[in-house]
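Asks: Predicted coordinates and the sequence they were generated for:
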Amino acid sequence: MTAPGTSVGGSEPLPRPRSALHAQTWREIAHLLANLPVALLGFVYATVVLAAGSGLTVTVVGLPLLAGGLAGARWIGRFERARARSLLRVRVDEPSPLPRVKDEGMFGRLWTGLKDPVGWRTMLYSFIRLPWGVVTFTVGFVSLFLLWPVLPFITRGLTNVDRAMVRGLLSPSDELERRIAELESDRGVVVDTAAADLRRIERDLHDGAQARLVNLAMGLGLAKEKLVEGESDDLVAAMVEEAHGEVKLALQELRDLARGIHPAVLTDRGLDAALSAVASRCTVPVTVTVDLPARPAAAIEGIAYFTVSELLQNVSKHSRARTASVDVWRTDRRLLIQVEDDGQGGAELSGGSGMAGLAERLGAVDGLLAVDSPPGGPTTIAAELPWRDRDRDH
């Protein structure tokens, strides 16, 4: 048996098998070779838009043409960010969209488009990319056939420059713009959550209180007919008694529904009393400690209430705990919540207990949710919300 690379029967040595390049290296090579055609298209677009828009500024179409070209440049930037994410595995957030100008007329919208920093940075990117695209295409193509042993190092060095360009010119320009982009994304979560809550309320009304009220109306109608027909008092009394029971059940369901929307005890007495009421309905004993110097804004107070309510429901349904505790306090400009139980643990943000949805809803208002729940327990869940003073709501 011969070793790899030795001769067989006096023939020339067999070539050693060439190891395949890593998949990421092939993606980087593809990015480098695509740079030239993509950069050429971007350069032509930017040149035509700027030349035509600047040359026609003396007419009524020059500035609108330039503003439209800058809006189109945003699509180039979107494509390049997607290409970088796919081939270079670089995370680049999308910049915030152009602000909507409602009451400033056509000139207000035109001026907003002309001063768009995202569009101007994309134009600059398109100009820089053409000479760089020529370099990367040439070096990448030559290295692919002539410099195979060092190809991974060359491609990594060139694509690192690409990554720097994308991050520097095509990412949100500052922290404020990144935050605006995040809030635009979170707004969708808030809208979806509100729509789901409205559907739940509609379903509960239709299947619960509304159905009982319909049965009540039918029962009272039959009782009225029996009275007109002269039926016995006992029969009519039984029908009225049944209708009375339906009324009590419908009222209870309406109270439960109202509590699920916004409990009266929260409005009247604040988080301490409201969370104590929630804790009393939990299947395990819960200790509640609320240490707040004042009541937060109503919106923050409501979110804190429903966060604790959902977490205690999870304790009742999934934890198998013997005891639990709820602590609420304020630090600087944050409202902090901590829910602990001595149950079996294993809670995860990606699990099916609604924890992921709760984290999304908190994130939509600049809040946080952290879970520490090793198998076997105990479980500690911490939530943060921004503090806003209550008097700002009035």
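Replies: Nice, thanks for sending it over.
Asks: C-alpha from now on. contacts and neighbour counts both.
Replies: OK.
Asks: residues near the closest residue to residue 298 other than its chain neighbours, how many?
Replies: Of all residues not flanking residue 298 in the chain, residue 390 sits nearest, at 6.5 Å (CA to CA, 6 or more residues apart in numbering). Using other CA atoms under 10 Å, the number of residues around residue 390 comes to 15.
Asks: Residue 390 and residue 345: what is the separation?
Replies: Distance, residue 390 to residue 345, by CA to CA, to the nearest Å: 36 Å.
Asks: Likewise for residue 23?
Replies: The gap separating residue 23 from residue 345 is 39 Å, by CA to CA.
Asks: again, but for residue 39
Replies: Residue 39 is 53 Å from residue 345, by CA to CA.
Asks: what's the answer for residue 320, then?
Replies: Noted for residue 320: a distance of 9 Å to residue 345, by CA to CA.
Asks: Show me which of those two is the more surrounded one.
Replies: Per other CA under 10 Å, whichever of residue 320 and residue 345 has more neighbours is residue 345, with 20 against 16.
Asks: Identify the residues contacting the more buried one.
Replies: Going by CA atoms under 8 Å, 6 or more residues apart in numbering, residue 345 touches 319, 373-379.
Asks: got another, please set it beside the one above:
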Amino acid sequence: MDTVRENDTRGDLPVRPALPRPGFNRRMWSEALFLLLNLPMSIAGFVLTVTGLCLGAGLMVTIIGFWVLAGSLFAIRGYGRVERGLIRSLLGEDIPEPLPVGAGRDGGSIWQRLFDVLSDGLSWRTALYLFIKLPWGIFTFTVTLVALIVLWPVVPWITRGLSTVDRMLAGSLLAPAKLTQRVRELEQDRGTVVDSAAADLRRIERDLHDGAQARLVALAMDLGLAKEKLTEDPEEAARMVSDAHGEVKLALQELRDLARGIHPAVLTDRGLDAALSSVATRCTVPGGVRVRADLPGGTDRDSRPDSAVEGIAYFTVSELLTNISKHAGARTATVDAWRSDDRLMLQVGDDGHGGAVESPGGGLAGLADRIRAVDGVFVVDSPEGGPTTVTVELPWRTRGRA
């Protein structure tokens, strides 16, 4: 198998593409509709905000005022969900939905729930958004309506500019706080890691039970029979011992393969560079695998990525090369690995028939989940007819290490 190691450097992953150039298209009409709806939506939101907050504040001389204020904030939060849905459907801006108020707390008294609502930052930011939205809604409605009547040639640029301000305003005030979003991601990642670990344990148990364990049980039985025949038929006993010796070799090979599947010795001893070259030799594409790596190796752990990151990178490349061998119909494959600032970058490509997709429950989705669980990035570019390129970005150091 052809494996080549070269020094190579790559740039960062491409950033999110900008919005297409303004024009008389479906997007323009969606933006215009959103800007015209700004006025009735902003009036309704402003009335809800001012009425609810003023009524709650006025009644706070009694305990009823706190409940009125909490109910108003809860309604304002719900109105923010309507705004996010409208922005998502008409402006194409995917603002993530927040966690429910008090998420992550099991139970809690009624007073604790009241405090959660009153101290919810998103509810207060949504109230600010609805308060600001009234003058902005009047302005956008007026400008859009006039533009549609008398400024027709420049309508796409006007709607794009006004809707961009709406996107920024909603992204700043209606999106969940970064810390809250990070908590949600960590909860999802924790579930992914637990499921992956459980699946790995089941695989190891199955491999041991069906492979080495079964072979060792049969070996023990054969040696028992050989012991019984040792005095009666020495030649037959010798033959049985010779067969048992062969079974021992096979059992040891299975155990070595299993240990390599858990964590290969070459990865620990020589680093990711040498490990990738080793795994590339086992890929069965006819033209071989070209490996280009610019990574530190050897026993100097300080210069290498974290061991957990090395393990994820190794098994990701190993799984991708296995998929190429089985499904891609490729003649050649490439593996590139390099460091970009504090990130470990990997690219695995092939010249096969393409069409690889990250479908739920599929192998690529499983790899993507593992990578994203450590704040990584997993991107598949595989048009029909090929070629296929999978780009992986991992942190050089996991959180908690410099």
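Replies: That came through fine. The structure presented is a predicted model; accordingly, all values stated were derived computationally and were not measured.
Asks: circling back to that earlier point, identify the residues contacting the residue nearest to residue 298 of the first structure.
Replies: By CA under 8 Å, 6+ apart, the residues touching residue 390 of the first structure are 295-298.
Asks: cutoff 10 Å now
Replies: Applying CA atoms under 10 Å, 6 or more residues apart in numbering, we find residue 390 of the first structure in contact with 294-301.
Asks: Residue 110 of the second structure - how many residues pack around it?
Replies: 9.
Asks: Tell me where the stretch 201-350 of the first structure has helices.
Replies: Using DSSP state H, counting those that start in this stretch, the helices of the stretch 201-350 of the first structure run over 210-229, 233-261, 264-269, 271-280, 298-314.
Asks: Same list (the ones you listed) but as JSON lines, adding distance to residue 112 of the first structure and mean neighbour count.
Replies: Listed next are those as JSON lines, based on distance: least, CA to CA, whole Å; neighbours: other CA atoms under 10 Å:
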{"stretch": "helix 210-229", "distance to residue 112 of the first structure": "51", "mean neighbour count": "15"}
{"stretch": "helix 233-261", "distance to residue 112 of the first structure": "40", "mean neighbour count": "15"}
{"stretch": "helix 264-269", "distance to residue 112 of the first structure": "43", "mean neighbour count": "14"}
{"stretch": "helix 271-280", "distance to residue 112 of the first structure": "44", "mean neighbour count": "18"}
{"stretch": "helix 298-314", "distance to residue 112 of the first structure": "33", "mean neighbour count": "19"}
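Asks: Dump those helices into CSV; add distance to residue 85 of the first structure as well.
Replies: Below are the helices of the stretch 201-350 of the first structure laid out as CSV (distance: least, CA to CA, whole Å):
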stretch, distance to residue 85 of the first structure
helix 210-229, 52
helix 233-261, 42
helix 264-269, 46
helix 271-280, 45
helix 298-314, 35
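Asks: Identify whichever of these lies nearest to residue 45 of the first structure.
Replies: Closest approach to residue 45 of the first structure among these (CA to CA): helix 298-314, 47.9 Å.
Asks: So what angle separates the directions of that closest one and helix 271-280?
Replies: 20 degrees (axes from the mean of the first three to the mean of the last three CA atoms, to 10 degrees).
Asks: show me the contacts for residue 113 of the second structure.
Replies: Residue 113 of the second structure neighbours (CA under 10 Å, 6+ apart): 70, 101-102, 105, 107, 119.
Asks: how near is it to residue 249 of the second structure?
Replies: 65 Å.
Asks: Residue 96 of the first structure should be in a strand, yeah?
Replies: No: counting by DSSP: H, G, I helix; E, B strand; the rest coil, one finds residue 96 of the first structure to be coil, located in no strand.
Asks: Please identify the helix or strand for the residue nearest to it when sequence neighbours are not counted.
Replies: Once flanking residues are discounted, residue 96 of the first structure sits nearest to residue 181: 4.6 Å by CA to CA, 6+ apart. Applying DSSP states H and E as the criterion places residue 181 of the first structure in helix 175-204.
Asks: could you give the angle of that helix to helix 233-261?
Replies: If you take the same axes, to 10 degrees, helix 175-204 of the first structure sits at 170 degrees to helix 233-261.
Asks: and helix 175-204 of the first structure, which residues are buried?
Replies: Judged by neighbour count (16 or more other CA atoms under 10 Å), helix 175-204 of the first structure contains these buried residues: 177-178, 181-183, 186, 189-190, 193, 201, 204.
Asks: Quickly name whichever of those is closest to residue 333 of the first structure.
Replies: Nearest to residue 333 of the first structure among the buried residues of helix 175-204 of the first structure, with distances taken as CA to CA, is residue 183, at 19.3 Å.
Asks: Can you name the residues that contact the closest one?
Replies: If you count contacts by CA under 10 Å, 6+ apart, residue 183 of the first structure has them with 96, 177, 189, 363-366.
Asks: swap the cut-off to 6 Å and go again
Replies: Neighbour list for residue 183 of the first structure: empty [criterion: CA atoms under 6 Å, 6 or more residues apart in numbering].
Asks: Just want to check the distance between it and residue 177 of the first structure.
Replies: Between residue 183 of the first structure and residue 177 of the first structure the distance is 10 Å, computed by CA to CA.
Asks: same question, residue 41 of the first structure
Replies: In terms of CA to CA, residue 41 of the first structure sits 28 Å off from residue 177 of the first structure.
Asks: Same check on residue 69 of the first structure?
Replies: With CA to CA as the criterion, residue 69 of the first structure and residue 177 of the first structure are 21 Å apart.
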